[in-house]
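Novice: Sequence first, then the predicted structure:
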Amino acid sequence: MKILRNWMMRGALGVGFCGVLGAAAPALAGDYEGSPQVAEFVAEMTRDYGFAGEQLVSLFREVERKQAILDAISRPAERVKPWKEYRPIFITDARIQKGVDFWNKHADALARAEKEYGVPAQVIVAIIGVETFYGGNTGSYRVIDALSTLGFDYPPRADFFRKQLKEFLLLAREEQVDPLTLKGSYAGAMGLPQFMPGSFRAYAVDFDGDGHIDIWNNPVDAIGSVASYFKRHGWVAGEPVVSRAQVRGENAEQGLTEGLDPVKNVGELRALGWASGDALRDDLPVTAFRLDGVDGMEYWMGLPNFYVITRYNRSVMYSMAVHQLSESLVNARGGR
């Protein structure tokens, strides 16, 4: 990562901005010339976080509004694929082999993350594998362009992306990196684990101890950061993720959960005709769901650790893909 220009360093924050809109304030130029939203944002960052206003204006002169980003986020949603079509996208020989290679290369960091945070190495590797193919596709948009475009030109979610833009400028200052150099997805997700800026500031860690958190180029920091995220969201070491169920009886469908929250427990599902071959206590909270698999409908109980995976991406199929990729990685390595 490129070292931050002096204008974002804490030592350079004493320069006043004259209220952004006052006579002494420099004028915005470029794609956001004359934008009252950007002027208001600059004023907020100056007032609330001590940034040098003139230098933020200089920054936004270099920010580009990307129509391709607006087109991408506004594109009609694709047909939701059934599990039998979704799973083969992520559980492939190439992704498994690349994951084994990644695991072997970073075995020490993964073992340390598992010991410190309780999150299995295979789950950490699977997250990075699903998100970016182990760093092979981390995004080509400048993060500041993506967040500015969506924060100022996409009204349906402008508040969210403007908040992420604020978090991004804060993390750039804290990590002393040039915000114009950092790249990510069209939505502003960053690095090997595709953290949004808010998640970066809340959960990312300097896992190699070099004084900087770099999830773009440093797999060790990415590994520790994923483990930190899972631990902070309630991952319980040594506990399973899902349990396959057999369902019988006319009331079995009533056991299915609406949404992702584990609002039922194992005992309630048993009473409705759900049976599992695993030893699960009756009061264990679960998310009950079904998937349209190659061999027919599959019924599953998502256990508390499954719910943690859904906090990373709020999708049952995403979370199952991560889980099953993690199992495939273990099998491909011949066990742990």
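Specialist: Ah, there it is. Note that the structure is predicted; figures quoted are calculated from it, not measured.
Novice: rest of the way, CA atoms for contacts and neighbours
Specialist: Fine.
Novice: what about the strands in the chain?
Specialist: With DSSP state E applied, the chain shows strands at 141-142, 183-184, 242-247, 264-265, 274-276, 285-293, 296-302, listed in chain order.
Novice: isn't Ala204 right up against Ser228?
Specialist: Yes - distance between Ala204 and Ser228: 6.9 Å, which falls inside the contact criterion (Cα atoms under 8 Å).
Novice: Counting neighbours, what do you get for the nearest residue to Val330 once chain neighbours are set aside?
Specialist: Closest residue to Val330 apart from its sequence neighbours, by Cα to Cα, 6 or more residues apart in numbering: Arg336 at 5.9 Å. Neighbour count for Arg336, taken as other Cα atoms under 10 Å: 10.
Novice: Please compare the first structure with the one that follows:
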Amino acid sequence: MKKLIITLMLVAFTGTPSFAVPLTDEALAFADRLYSKYGIDPLKTALLIQSADYSDKALSLMDRQFEKSGWGMYRKSMVTDNRSNKGGRFYLEHRPSLELAYAQYGVTPEIIAAILAVETNYGDYKLPHRAVDVLSTLGFYYPRRADYFRSELEALLAYAEKNGMDPFSFMSSYAGAVGIPQFMPSNISKYGIDFGGDNIADLVNSKTDAIGSVGNYLAKFGWQKDKPTAIKLRGTGFDSFLGQGYDPKFTVKELEDAGIIFALPANQEEKVNVIRLQTDKGFEHWAIFSNFRTIMRYNNSANYALAVLLISKNIEEERKRLEAGNTGGS
């Protein structure tokens, strides 16, 4: 009955039942749920969905994410000199926040910076979509993951209502991730923090809050302070260790006993897994540790996690180069 009342009110209010995102039974049930859980006026929610623009772009991109491309192409696009050079300057500019996050959460400062590099070019990339448009479209017209995206739309609207914000003010990726660290809306309240001391966890405008929130997120998902993330491998004997997923299962010693050589020294008792990545010159093999899996909790892609690691190493080198230059070193 409530759905019928909302529909009749909308027709009376707009003069037409033709909507940018049509008000299906699912959409009206969604409005009812937000009223039951958060006290949000169902007519307000229904009008918001009506006002959302249908996003063909979001639908077309969902099944061809760049992270699914080959490692060679992905690395070339993501691990760039520009990100490295800019990352060194970003570190020096935001050193207090990055090093506080390291002290508080144990997350390597360069890893936090590298994630922000990939997500929004250190906060300078202007997100192209309205989150409401994307999440409404995916929540009601992308059957494979509709429940997930409706729950994210719910989180966005609840967050906006609680904080007196306009839901249409949130810009996002094609998947509905918002802010400098590209958090999905449900993660803003779970992991977003006020790191600047102004009593507002502002992930849209505050790079300081973004830094702290990324550190908090990785710590919550098990980041191990000062532990390795991934080490490149060479040698033979890979086949028996491949295809085992991403959670560490073998010891470093087991790999070395099988004839695998680590490019860097590693504690023989540390647990690892092995991944094989395709490049234009053949395969690369990497030993991945628990911290690698933690980065994948941020974005479930081995390409993404390895790009973050390599960018972080480049940021470290650039930061040291800039520091040496500032002190007259060579």
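Specialist: Yep, it's here. Just so it is clear, the model here is predicted, and its values are computed rather than measured.
Novice: Arrange the strands of the first structure in TSV, one row each, with distance to Asp153 of the first structure and mean neighbour count as further columns.
Specialist: TSV is the format used below for the strands of the first structure (distance: least, Cα to Cα, whole Å; neighbours: other Cα atoms under 10 Å):
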stretch	distance to Asp153 of the first structure	mean neighbour count
strand 141-142	16	20
strand 183-184	18	22
strand 242-247	41	18
strand 264-265	41	19
strand 274-276	48	20
strand 285-293	37	20
strand 296-302	38	19
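Novice: Which one of those strands lies nearest to Phe133 of the first structure?
Specialist: Nearest to Phe133 of the first structure among the strands of the first structure is strand 183-184 (14.0 Å), distances taken as Cα to Cα.
Novice: How far does that closest one sit from its chain's centre?
Specialist: 13 Å (Cα atoms, centre = their mean, to the nearest Å).
Novice: Quick one: the residues in the second structure that it pairs up with.
Specialist: Matched against the second structure by TM-score structural alignment, strand 183-184 of the first structure falls on residues 171-172.
Novice: residues in contact with that stretch?
Specialist: Residues outside stretch 171-172 of the second structure that contact it (Cα atoms under 8 Å, 6 or more residues apart in numbering) are Leu127, Pro128, His129, Arg130, Ala131, Val134, Val178, Gly179, Gln182.
Novice: can you count the residues close to the corresponding residue of the first structure for the first one?
Specialist: With TM-score structural alignment as the criterion, the equivalent of Leu127 of the second structure in the first structure is Gly139. Applying other Cα under 10 Å, we find 21 other residues in the vicinity of Gly139 of the first structure.
Novice: Share the number of residues neighbouring Phe19 of the second structure, please.
Specialist: Neighbours of Phe19 of the second structure (other Cα under 10 Å): 15.
Novice: How about Gln67 of the first structure?
Specialist: Quick note: Gln67 of the first structure (other Cα under 10 Å) scores 12 neighbours.
Novice: That one and Arg270 of the first structure, how far apart?
Specialist: 52 Å (Cα to Cα, to the nearest Å).
Novice: Next: Ile69 of the first structure.
Specialist: 47 Å.
Novice: Superposed on the first structure, what's the mean shift for the match of strand 183-184 of the first structure?
Specialist: Once fitted to the first structure, stretch 171-172 of the second structure is off its aligned match by 0.5 Å on average (mean Cα distance after the TM-score superposition for the first structure).
Novice: Cool, thanks, signing off.
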